[in-house]
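In: Take a look and give me a structure for this.
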Amino acid sequence: MMRPDASVVPVVCLGGAVLLWGTSFVAAKEALTAFSPLALVFARMALASAVFACFRPAMRKSRPLPGDWKWLALLCLFQPCLYFLFEANALTLTTASQAGVISSLVPLLVAAGAWAFFAEPLSARAAAGLVLCLTGVAGLSLGATVEGEAPDPVLGNVLELAAMACAAGYMLVVKHLSPRHDPWRLTALQCLAGAVFFLPAALGAPGRMWLEADALALASAAYLGLGVTVGAFGLYNMAMARMPAGRAAMAINLVPPAALIAGVVFRGDTLSMGQLAACAAIAAGVLLGRVGRAKNASAGGSPAPVGAKSV
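Out: Okay, here's the model as predicted:
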């Protein structure tokens, strides 16, 4: 008989991670009402670094190879440096809902990157799904209207797409490093690198910004640093330890609808009929790509890795 821990815990962990990642876009939009984009990133990276410092003795030791420092530098460049540089500014220009929908491209971008750099098979369905998703993103951007929540949605969506490309690159580098490095140590290194990288922006921000921030903005920043950067990653890794990676990766596709619902409920985001059609095209592209990858896996290949988002 299967123990409850073997079946219930992974599902609960995945559900928690999806909820945290999905609501992170809304929390970021709220925090950005008080903080500048890059100062906010510094705050969440510094907070997460402090947490990881407390638990550093409990982390497993890594077994690096001589040339790993180049991959570690690339890892930190992709995520958090470039990723947050793009996404933090994207969320000042587009809505949380649209940004969340665009995040659905990550699995297919990872698959395309694995095909390009690791010679992993990419089916025609997966390639068609990626093209359909990119078409949907274009339709979502072109159908967007300027409003208070989205002063420049086209540029914002382009920046969000660039952030997702960085996320995909980060996941591919993690695949290369993970056999020799503890994932918690990699995450701690990324948070520390992010805190150092974004420190000048935080020092250059107006001092009154930190003092005048309201309770909701401060709570949102804390939620991003503790709940999303630390909590979501931890929950996802707990699930990965208890179920096949492919099944855990499928949960990533639930993040965009969670972000869409959260944006509508908490921020009052609206989508036109044309944008809803574009969202449907993106969802169809993700499904098409997922089917293609599933067939590859059943034929003996392994699906490209999909890691956790650090929104």
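
In: rest of the way, CA atoms for contacts and neighbours
Out: Will do.

In: Just give the closest residue to V11, not the sequence neighbours.
Out: Among residues not flanking V11 along the chain, A239 sits closest, at 7.2 Å (Cα to Cα, 6 or more residues apart in numbering).

In: That neighbour reaches V8, doesn't it?
Out: No - between A239 and V8 there is no contact under Cα atoms under 8 Å: 10.0 Å.

In: So for those two, which residue has more residues nearby?
Out: A239 (23 against 10; other Cα atoms under 10 Å).

In: Quick one: residues contacting the more buried one.
Out: Shown in contact with A239 (Cα atoms under 8 Å, 6 or more residues apart in numbering): V9, P10, V11, C13, L14, A248.

In: Ok, W115 next?
Out: Residues counted as contacts of W115 (Cα under 8 Å, 6+ apart) are P121, L122.

In: Just give me the neighbour total for R267.
Out: 17.

In: Dump the contacts of A239 into a markdown table; add secondary structure as well.
Out: A markdown table is the format used below for these (DSSP: H, G, I helix; E, B strand; the rest coil):
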| residue | secondary structure |
| --- | --- |
| V9 | helix |
| P10 | helix |
| V11 | helix |
| C13 | helix |
| L14 | helix |
| A248 | helix |
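
In: Save these as a markdown table, and put in distance to A281 and neighbour count too.
Out: Output for the contacts of A239, formatted as a markdown table (distance: Cα to Cα, whole Å; neighbours: other Cα atoms under 10 Å):
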| residue | distance to A281 | neighbour count |
| --- | --- | --- |
| V9 | 33 | 15 |
| P10 | 30 | 21 |
| V11 | 28 | 18 |
| C13 | 29 | 22 |
| L14 | 25 | 24 |
| A248 | 24 | 22 |
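
In: Next, work out how far apart A259 and L20 are.
Out: Using Cα to Cα, to the nearest Å, A259 is found at 9 Å from L20.

In: Check the gap between M171 and T94 for me.
Out: Per Cα to Cα, M171 is found 25 Å from T94.

In: right, I mislabeled it, should have said V8
Out: In terms of Cα to Cα, V8 sits 37 Å off from T94.

In: to compare against the first, here's another:
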Amino acid sequence: MSNKPATPREWSKPTIYTAIILSMVFWSFSYVWTNIALRSFTVITLLESRLLVATAVMLLFGVFTRQLQLPRREDIKWFLLLAVFEPFLYFIGETYGLKRISPTIASVMIATIPLFAPFSAYFILKEKISKANIAGIIVSFAGIISIVTVGSDQATATDTAGVLLIALAVTSAIFYATVLKKLSAHYNGVTLVTYQNIIGFFYFLPLFLGIEAPHLHEIVWRTDSIVCMLLLALFASFIAFVLFAEAVRRIGVARSNVFCNLLPVLTAIFSAIILHEVLPAQQIIGMVVVIAGLFVSQLNKKVRR
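Out: Next up is the predicted model:
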């Protein structure tokens, strides 16, 4: 292992965009896989199992491919902060949120990350916020309100706690991307995600031992839930994160995050096929409005080009 700064290898544009799109496909599936895994696993047990498997695979991969770098002493605090945002806070918000709201609706809210990312850039990097971005936020909030105010039918209702939990995931992802960009100048994607998962595992460990470990014997293990946990570990916690981290190193946070717009579309398709999910008209309209807000936020950038 080395602690020398990693210079990104040259990737063609098709390779970069293929990597980002694949990461979005895997993350879209993750909402469905999580929904199925939670039929058996409790939340913290699922997260610890997912991180344990992902970390084991990544350590083996990193050592055998010689891609795993040693962290510099001055960067340890940034790795600790990186893991606070993802996987710790993000996974808590996303996984508990998915126990309360539809995978498709959750993915629509996660897709607002590109809208709010400029705010972290404003406070941390002093970058200006465009009028188009503000307009996009207003439009998207209107869509989220439409989604949240659907009637009380249990199959379609969206409770406030679920929305707030997904909002925690969105906020965590925004600050994660900012810290990731800082570290990506010195470390490759395998290194970043490996240490992120190792640290995250230990962040979750006290919660697991104190809350859920005493009740493990009560879990009714289902084959489909175990398979989905393994899929989450391999594709969502390993491959997708590495592909996304490598893309961020090459084209930056803002351009990479725009591809989050694909999440609600892909998740809606996968949820309809696998979970047979049917959403009421008001929620579909709300989703369209949220996605419209995402595109409004990009208008200024497109005009400038």
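
In: thinking again about what came up before, any idea how far the residue nearest to V11 of the first structure is from L142 of the first structure?
Out: To L142 of the first structure, A239 of the first structure is 38 Å away according to Cα to Cα.

In: what do we get in the first structure for L38 of the second structure?
Out: Aligned by TM-score structural alignment, L38 of the second structure pairs with L32 of the first structure.

In: Identify the spatial nearest neighbour of the residue mapped onto V179 of the second structure from the first structure, chain neighbours not counted.
Out: V179 of the second structure maps onto V173 of the first structure when the alignment is built from TM-score structural alignment. Nearest non-adjacent residue to V173 of the first structure, counting by Cα to Cα, 6+ apart: L75, 6.1 Å away.

In: What's that neighbour aligned with over in the second structure?
Out: Checking with TM-score structural alignment, L75 of the first structure has L82 as its match.

In: before we move on, the earlier item: output the contacts of A239 of the first structure in a markdown table; the columns should cover distance to A195 of the first structure.
Out: A markdown table is the format used below for the contacts of A239 of the first structure (distance: Cα to Cα, whole Å):
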| residue | distance to A195 of the first structure |
| --- | --- |
| V9 | 32 |
| P10 | 31 |
| V11 | 32 |
| C13 | 27 |
| L14 | 27 |
| A248 | 29 |
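
In: where along the stretch 201-305 of the second structure do the helices fall?
Out: Under the criterion DSSP state H, counting those that start in this stretch, the stretch 201-305 of the second structure contains helices at 223-231, 240-251, 253-257, 262-270, 281-296, 299-304.

In: so which of these comes closest to T45 of the second structure?
Out: T45 of the second structure lies closest to helix 223-231 among the helices of the stretch 201-305 of the second structure, at 10.3 Å (Cα to Cα).

In: What range does that closest one cover in the first structure?
Out: Using TM-score structural alignment, helix 223-231 of the second structure pairs with 215-223 in the first structure.

In: How far does that stretch sit from its chain's centre?
Out: The chain centroid and the centroid of stretch 215-223 of the first structure are separated by 19 Å, computed with Cα atoms, centre = their mean, to the nearest Å.

In: again with stretch 220-227 of the first structure
Out: The answer for stretch 220-227 of the first structure is 15 Å, by Cα atoms, centre = their mean.

In: What lies in contact with that stretch?
Out: The contact list for stretch 220-227 of the first structure, computed with Cα under 8 Å, 6+ apart, reads 20, 24, 27-28, 30-31, 40, 43-48, 311.

In: Let me know the closest of the residues you listed to S123 of the first structure.
Out: The closest of those, once distances to S123 of the first structure are taken by Cα to Cα, is V311, at 28.6 Å.

In: how close does the residue mapped onto K131 of the second structure from the first structure sit to A144 of the first structure?
Out: For K131 of the second structure, the aligned position in the first structure is occupied by A124, per TM-score structural alignment. Using Cα to Cα, A124 of the first structure is found at 30 Å from A144 of the first structure.

In: who has more neighbours, the two?
Out: It is A144, of A124 of the first structure and A144, that has more neighbours when counted by other Cα under 10 Å, with 22 against 13.

In: In contact with the more buried one, which residues?
Out: Shown in contact with A144 of the first structure (Cα under 8 Å, 6+ apart): P153, V154, L271, S272, Q275.

In: Provide the secondary structure category for it.
Out: coil.

In: measure it to V264 of the first structure for me?
Out: The spacing between A144 of the first structure and V264 of the first structure, counted by Cα to Cα, is 15 Å.

In: The aligned partner of L235 of the first structure in the second structure: neighbour count?
Out: Aligned counterpart of L235 of the first structure in the second structure: L243 (TM-score structural alignment). For L243 of the second structure, the neighbour count with other Cα under 10 Å is 21.

In: Distance-wise, check the residue lying closest to L243 of the second structure once chain neighbours are set aside relative to W27 of the second structure.
Out: Ranked by Cα to Cα, 6+ apart and with sequence neighbours excluded, the top spatial neighbour of L243 of the second structure is A19, at 5.3 Å. With the distance defined as Cα to Cα, A19 of the second structure ends up 12 Å from W27 of the second structure.

In: Equivalent analysis for F208 of the second structure, please.
Out: According to Cα to Cα, F208 of the second structure and W27 of the second structure sit 24 Å apart.

In: of the two, who's got more company?
Out: More crowded of F208 of the second structure and W27, by other Cα under 10 Å: W27, with 24 against 20.

In: surely the more buried one meets F238?
Out: No - the pair W27 of the second structure / F238 is not scored as a contact, 10.8 Å apart, by Cα under 8 Å.

In: What about the second structure, which residue is the most distant from its middle?
Out: Farthest-out residue of the second structure from its mean C-alpha position, per Cα atoms, centre = their mean: H217, at 30.2 Å.

In: circling back: next, the buried residues of the helix or strand where the match of L75 of the first structure lies.
Out: Here L82 of the second structure, judged by DSSP states H and E, is contained in helix 76-83. Residues of helix 76-83 of the second structure classed as buried by neighbour count (16 or more other Cα atoms under 10 Å): F79, L81, L82, A83.

In: Nearest residue to the second one in space, please, no chain neighbours.
Out: Looking back up the chat, that one is L81 of the second structure. Leaving aside its chain neighbours, L81 of the second structure sits nearest to V179 (7.7 Å; criterion: Cα to Cα, 6+ apart).

In: which residues does F202 of the second structure contact?
Out: By Cα under 8 Å, 6+ apart, no residues touch F202 of the second structure.
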